[in-house]
Every structure is written in structure tokens, then in C-alpha cells.
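K.L.:
pasting the sequence and the predicted model now:
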Amino acid sequence: MTASYSILVVGTLDTKGNEVRFLRDRLIVAGLTVTVVDIGVLDSPLFQADVSREEIVRAAGESIAELVAAEDRGRATAAMHRGLAAWVRERRARGFREGMMAIGGSAGTAIATAGMRELPIGVPKLMLSTMASGDVRPYVGTSDICMMYSVVDFTGLNSLTSTILANAADAMAGMCGRRAPLPEVSSRTLLAATMFGNTTPCVNRVKELLEDRGYELLVFHATGTGGQAMERLVVEGFVKGVLDITTTELADELVGGVLTAGPHRLEAAGGKGVPQVVSVGALDMVNFGAPETVPSKFAGRLFYPHNPAVTLMRTTPQENRELGEMLARKLNRAQGPVVLLLPLRGISGIDHPGKPFYDPVADKSLFDALRANVGPNVKLVELDRHINDPEFAEAVADEFLKCAEVSSGFSVGTGATPGVSA
């Protein structure tokens, strides 16, 4: 079967040349086209790469001779990190259709995944790493990188490393060539929505309503990375409309929870002029891990054990006022149509009479701050409903359809699926 992608195999050929050669040879035997990229710096490569370290370093505006003379591993790693990302980005712009696999320890993993993150979502990416059994968020980010743990360090070929390398090569071959046909790509316009367990009934109903109208809705779990991933797809042009029902990541950013999406959350759609309908789902909560991980400065606050690994903390009236001001500032800068819907009877599944986070004073502080600060470009809609009431979901869907009608160039059936045109 003809390969869908050629494969970039990336590694430090001075320290892991034998392992990289093993991967290359196994992929070639599988009938795939392979390009070896050398990201080593300090010692001579064990064999000649298809893409030299000099070419990668030039992409970062540096020279190998200067890096070698400096004998500074940190500087060399940083240069390769920048260089590989720039080199892959330039090839993507020229229309190359390539998957990528790599092998590495801590430095090699950081360098290689910087390149992988420049590839489109949907393109095969596999990182065989000594770091893959820990926190991989710095390496994966919002991309669809497959992280595979190496179990042992790479110090040459032996019976164990050969088996693990073979499995990695075969997995990559399966992703890139020996595979069943992909499902037929939908031509429906892609929309994005944000969801938490505490806003699931609302989002599920909105999804049902809009898909009945011919749209395709991608739902992102608002866990920090989820919000970032959604906004990446907005920036890359895959998502044509946003239903940001669950903006809880702003609370983690403001208060110091573990699920922040960073300071620029809720800015991508506005910056691109993409129509968006926004609500305040789960702004009543800040997320932490197990109870013992909650910082001591929050002693005495109201907590709710969502599960053994997740502890929720209720936001205060003061925090809600600040959240309202933050949300308004972001929406006021939007370049496209934007609607803000407020569910006046509660903003999450546990913010309801008789539920643990029911706090009308805190909610009113949020609503008042939004009323006082949203600009004339924001259509403000208030409903005497809970966020999970069916009527609220119906209002969200209706407002989005109105936004779509007035958006220039927006029509059902003009979307794209990530990665298919890479």
C-alpha cells in the first residue's frame, strides 16, 4: 500500500545514531519513505543524515562552529529547539506532507516535539522518549503527539531496546502507511464548544440542536489544555464558530487553580473575527488536585470533592467581580459578532438551590460586573434559567444561528477537517 506520508526520523546522531539507524531501516523495510534529520551538535554523527545539523542550526540563525566552540549544552539545545521548529514550519508552508517520529532523552524530546507541534493536527507524530512516563504537557501542548515510554535509557542496541524501537517503528508505519482508509471527511462547517461535567447537559443539547441544522460540533473539555487546543484550531482556520459555554479556565487563571489555559484564553475567536456565543459556565469553581494538594492559603474556603483526584473551590463575590471584568475586557476586543448569555439561576451543576456551590451573592457579583463593563459590540442576553435548563441551551443555539446569519462569508458546509489538507 502506498504511504500516505513520508516520515521524518529525528534524533541526535552523535549519541543515538545506532538507534536512529535501526528505526530508519525498519521503516524502509516496511516500504516507507524516510528522511533522517540530525539534531546532534557537539560530537560527530555516527552516519550521514539526509538533513544535516548545519541546516537545522542555520534555520535558527546560528552556526554549528560557534556552538561547538562555546561548549554550552544549554545554548546548543536552545538553538536546535528553535531551528527544528522553524525548519518544519517552513516545509509545512511549502506543502510537504510528512509525519514525524523521534527518539530522545530530555533535551532530544524537547527539541523534537518543538518540531512536531509545528505539524498540522491529524498528521502522525510519535515521540519515543525517556520522559514519556512523567508530565508530558510541556512536550505535547495542544498537538496530537503520541508519547511512548522507552523504559530504559538509550545507550546502544540490546534485546530490550531493539524490541521497543521495533514496536515504535511499526506503530509509526501503521499510522503513516499500513492503515485502513480514513473515514470520509465531513464537509459540514466545524464549530467548537467548551464543556465541563457541570455543564454537560447544556452542551449536549446545544450540540444536538446545531448538528440538526447541518453543523459539526467539536467539544473540548475545559481543562486548560482543552481551551488552548480549541483556540489553536480557531487560529489555524479549522473552526468557523465558537460556543464558549464553559469559561471556567478563566477562574483558574485568576485565582491560581491547576486548569488554567493561560492569560490569553478567550481571545482567539475575537481576534479572528469568528462568531462566538459565550457564557459563564463553571466560573463558580477553581480546580485543584487531591485535597492535600490545595495550597494552604485557601484554608477556610468552601470546597467540594469532585472525585478523589479533583477538588473544587467555590469562587468568592470579589473573585466573581474580577472575573466579570476580565471576561468583559476580552469580549470588548472581539472583531466579529459576539453574544454573551447569562443564566441567572445558576452557572454550574452544583450552583443550584440545595447544591454545595449555590451562592446567589457571588453569582450576582459576576453578573453585575458583566452588565457594567461589556461594550456596545457585545449582545448581552439574560435568561431566568439555570445553565443546564433545556431552554438555556436552546437560547444558546438560537443566538449562534443569528450570529452566523450576519457573519460575512459564513455558511453551513464550508468547514474542513484538521490535517486532511496538510
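P.N.:
In hand now; what should we look at?
K.L.:
CA atoms for contacts and neighbours, from now on please.
P.N.:
OK.
K.L.:
for the residue of the chain most remote from its centre, give its distance to Gly40.
P.N.:
For the chain, the largest distance from the centre (CA atoms, centre = their mean) belongs to Ala69, which lies 38.1 Å off. Ala69 sits 14 Å away from Gly40, going by CA to CA, to the nearest Å.
K.L.:
check Val255 too.
P.N.:
The gap separating Val255 from Gly40 is 42 Å, by CA to CA.
K.L.:
neighbour-wise, which of these two wins?
P.N.:
Neighbours per residue (other CA atoms under 10 Å) separate Val255 from Gly40, with Gly40 holding more: 25 against 15.
K.L.:
name the nearest residue to that one, sequence neighbours excluded.
P.N.:
Thr12 (4.0 Å; CA to CA, 6 or more residues apart in numbering).
K.L.:
settle this for me: the one you found is touching Asp38, isn't it.
P.N.:
Yes: contact status for Thr12 versus Asp38: in contact at 5.5 Å, counting by CA atoms under 8 Å.
K.L.:
all the helices of the protein, in order from the start?
P.N.:
For the chain, the helices defined by DSSP state H occupy 17-29, 53-59, 64-70, 73-93, 106-116, 137-140, 159-176, 200-212, 225-235, 249-255, 268-272, 317-332, 360-373, 390-406.
K.L.:
please convert the ones you listed to a markdown table, extending it with distance to Leu340.
P.N.:
Listed next are these as a markdown table, based on distance: least, CA to CA, whole Å:
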| stretch | distance to Leu340 |
| --- | --- |
| helix 17-29 | 52 |
| helix 53-59 | 44 |
| helix 64-70 | 53 |
| helix 73-93 | 36 |
| helix 106-116 | 36 |
| helix 137-140 | 31 |
| helix 159-176 | 42 |
| helix 200-212 | 15 |
| helix 225-235 | 18 |
| helix 249-255 | 15 |
| helix 268-272 | 13 |
| helix 317-332 | 9 |
| helix 360-373 | 9 |
| helix 390-406 | 9 |
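K.L.:
ok, structure two:
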Amino acid sequence: MKTVYVVGTCDTKDSELRYLRDLIRDAGCNVVLVDVSVSEFHSEASDVDVQPAEVARFHPNPPKAEELKDRGKAVAAMSQALVEYIRSRPDVDGIIGAGGSGGTALIAPAMRALPIGVPKVLVSTVASGNVAPYVGPTDISMMYSVTDVSGLNRISRVVLANAAHSIAGMVLNRVGATADERPAIGLTMFGVTTPCVQAVARSLGTDFDCLVFHATGTGGQSFEKLADSGLLVGGIDVSTTEVCDYLLGGVFPCTPDRFGAFARTGLPYVGSCGALDMVNFGAMDAVPNQFRSRRLYVHNPQVTLMRTTPDECIRIGEWIGERLNLCEGPVRFLIPELGVSAIDAPGQPFHDPEANAALFAALERTLRCTDKRQLARVALHINDPQFAEHLVTNFKEALREH
């Protein structure tokens, strides 16, 4: 039987969690009820499958008892322990949780730790607002609870029943990621690198399932999440632009873990400088005051771009090089010498040979080249069809090496 983990705080959500458990079991799934309560006055129930103390033992660095008297610290510690507990379980075919803001924050990281494709449902009082901090780059399905998750009533019974039947349906009718027999590769694209990525996808599409991710912060995280989840055989990271926003305060930043999935997995990686000439802000009136005198370009009414300076390009190049130095698998990084975006070319608003030269020199100076880790300059624009051919050739070489 498929196994669904029902997770929540039984000290405050006991009836709701048992209701979920019973419905999922009736639908034909095995169920494991996991209690992650943090109240020191909570008493253990005999029919709970996993008690809080058992989950807490998975914390990599257990906090001291006096620290756990602070509820915020206790929730954070239990959340971290739950991540490690869920990762240790080989039988998680699906996971469902229910809670308020605290329970949502506690449970969501464990859901994010699971691979893409494992069904995840989270019934929450905060699911009607900005759910990005909870969902992140994963496929968590969040359902607004309508009433508070505080006992069973005529509304909560219906909402929770829908959630229970949805997770059971997902688990019992799961379509595997291998439905397409072609191996999957990830590609990162931004509007100003679209011709390059489309050319790469056309060239490789016969042999590979090309998954394109929009490089808007979450897109890059999803790209690497799939690599971490074992769902990709490699990546062609054309558009590393999220690094600019991370270092310079733009609205589409990566996380400090950018490139980390390839360092951890050793998967073949081919990267480039796509859109490293820009930082993204919102509408023109949302650009921070300290940047109003900079070279700005209105990409659309909601997005304003700022050209990166030589000094900023040095920071960007060094940061990328240092992160790629952590990768032990095949790495190829190609520098398009004639421009890194559609608006970085002679006559275009972000054409700046001095800034590009600083970026390219910083990459060359920082990246430690080895037999596996290589960097090459290519005397082409990033959107030149021939540059796409170079990316394809290098990816095939890296894949063979891997």
C-alpha cells in the first residue's frame, strides 16, 4: 500500500489531523500520523504513530532544554528536526499537513525537502496570501482553510475532506516523471536570452526532454531542486542573471546556494553569462533612490533594468567563479565576448565593453580550471545561433565525461 504521512501539532490540531488520517486510510492508503507538538505540557497519545520526541531526536544539533522554553525557538528546532526525519523515511509516498501560521512554517520545510513529484498538500490559514516563503521552488499544493484550523465544523470538515481526498488521489494515481523516455535536462532562460535557449532546446529536443526555467529567482531554485531530486541528467545554465539581483538588491535574486545542486550531485554543468549585464527592479518609480541616476531601461511597465557597472561585474564574476569551484563534476563555462543579452550589443542600451571586460576577467581570474572544470571565451554574441551550438557541443562532451 502507498503510505501518506499526516503531520501536525496534535496538542492544538488533534481532531483535524485524525480526521485527515481516517479519510485517507478509508481511501485506500496506509497512514503514518506524525505529531510535531512543541508544548511542554502536551501528553503523548497512544494512537499517534510518531511522537514529538522521536522526531526531535533527528535534530542535527539539539538545542538546550532552556532554549526550548521559547516557543519560537522550539518551533524552529522541531521544524529542522522534521526535515531530517522526513528525509530519513524511505516510504513517503505523500505528505499532508494542516495548521496556522506557526504550523505552516514548521511543516513546509520538510515538504520542500522531498523530491519534486512526491505529492504534498498543506491546509493553512495563510494560504490565501503570499505563499512563496512556504512553497519556494517545490510543488507544494496549499489549500486555504477558510475557517481557522481550530476544531471540526461544517466548513472545516469539507475543506479537510477535500484535502484528504486530493492527497489520496495524487498518491494512488501518481504519474512518474519518467513518462517521457528521454532523459531530462534543465535550461535557464530570461527574455533577453530567449533566442539562445530556444536554439539549444531545438538542437537537443530529439534526444532530451528540455525543461526551461525562467530565471526569476524561484525559477533558478526550481532548476536546481530538480537536479538535487535526481530528475535531471545535467544543466545548461545560460541565464545566471539571478546572481546580479542577489548581490545588488534586485527583485529576482537567487539564494546563497546557487550552483549548490551541481556541487552536491556532480551532474554535468554548462553555464554562461546570460543577462549578467542587468539588475531587475519593479516599475520605474520602485527603483531605489540610490540607483535613480544609473543607466536604466524599461523592459515593461512592471520591470525596470539597471546596467551593471565594471565594479559590480567584478563582484558578480568572482562570486560565480567561487561557487563553481565547489563543483567536482564536469563544468564548462562559456563567455560570449560580443554581448551577454539582447540589449548588450553595439547600438543597444546596455552595450558596455568595459563592464563586460571586467566581468570576463573576474571569471577567468577566479575559476580554477582543471581537466573537468573549464572556461572558454567565444567570439560571439550570446544570441548568435553559433553560440548555442557551442553550448550544445560542450554539454554533450560534459555528459560523456560524466
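P.N.:
Yep, it's here. Given the structure is predicted, the values throughout are model-derived calculations rather than measurements.
K.L.:
just the TM-score for the two chains, thanks.
P.N.:
TM-score for the superposed chains, counting by TM-score structural alignment, normalised by the length of the second structure: 0.88, backed by 398 aligned residues with a CA RMSD of 2.9 Å.
K.L.:
common neighbours of Thr12 and Asp38 of the first structure, please.
P.N.:
Taking CA atoms under 8 Å, 6 or more residues apart in numbering as the contact rule, Thr12 of the first structure and Asp38 both touch Pro45.
K.L.:
which part of the second structure matches stretch 337-349 of the first structure?
P.N.:
Mapped onto the second structure using TM-score structural alignment, stretch 337-349 of the first structure covers residues 330-342.
K.L.:
residue in the first structure paired with Thr104 of the second structure?
P.N.:
Taking TM-score structural alignment, the alignment pairs Thr104 of the second structure with Thr109 from the first structure.
K.L.:
count the neighbours of its match for me.
P.N.:
Using other CA under 10 Å, Thr109 of the first structure is surrounded by 23 other residues.
K.L.:
ok, it touching Val136?
P.N.:
No: under the criterion of CA under 8 Å, Thr109 of the first structure makes no contact with Val136, lying 10.0 Å away.
K.L.:
ok, now which ones touch the residue mapped onto Gly11 of the first structure from the second structure?
P.N.:
Matched by TM-score structural alignment, Gly11 of the first structure corresponds to Gly8 in the second structure. Going by CA under 8 Å, 6+ apart, Gly8 of the second structure touches Leu17, Val34, Asp35, Val36, Ser37, Gly97, Ala98, Gly99, Gly103, Ile107.
K.L.:
could you rerun that using 6 Å?
P.N.:
Asp35, Val36, Gly97 (CA atoms under 6 Å, 6 or more residues apart in numbering).
K.L.:
ok, Glu325 of the first structure next?
P.N.:
Contacts of Glu325 of the first structure by CA under 6 Å, 6+ apart are Ala369.
K.L.:
let's see it at 10 Å
P.N.:
Contacts for Glu325 of the first structure were tallied using CA atoms under 10 Å, 6 or more residues apart in numbering; they are Glu319, Leu366, Phe367, Asp368, Ala369, Leu370, Arg371, Ala372, Asn373, Val374.
K.L.:
surely the third one meets Asp284?
P.N.:
No: in terms of CA atoms under 10 Å, Phe367 of the first structure does not count as a neighbour of Asp284; the distance is 12.0 Å.
K.L.:
neighbour count for these two, which is higher?
P.N.:
Between Phe367 of the first structure and Asp284, counted using other CA under 10 Å, the more crowded position is Asp284 (27 against 21).
K.L.:
the more buried one pairs with which position in the second structure?
P.N.:
In the second structure, Asp284 of the first structure lands on Asp277 (TM-score structural alignment).
K.L.:
how near is its match to Ala361 of the second structure?
P.N.:
In terms of CA to CA, Asp277 of the second structure sits 15 Å off from Ala361 of the second structure.
K.L.:
ok, now Gly266 of the second structure?
P.N.:
26 Å.
K.L.:
look at the two and report which has more neighbours.
P.N.:
The residue with more neighbours, out of Gly266 of the second structure and Ala361, is Gly266; 18 against 14, by other CA under 10 Å.
K.L.:
apart from its neighbours in sequence, what residue is nearest that one?
P.N.:
In space, Gly266 of the second structure is closest to Gly329, 4.0 Å off (CA to CA, 6+ apart).
K.L.:
and that neighbour, what does it touch?
P.N.:
Taking CA under 10 Å, 6+ apart, one finds 262-269, 372-373, 398-399, 401-402 in contact with Gly329 of the second structure.
K.L.:
not counting its neighbours along the chain, what's nearest the residue positioned nearest the centre of the second structure?
P.N.:
In the second structure, the centroid-proximal residue (CA atoms, centre = their mean) is Gln221; its distance is 2.8 Å. In space, and not counting its chain neighbours, Gln221 of the second structure is closest to Pro137: 5.5 Å by CA to CA, 6+ apart.
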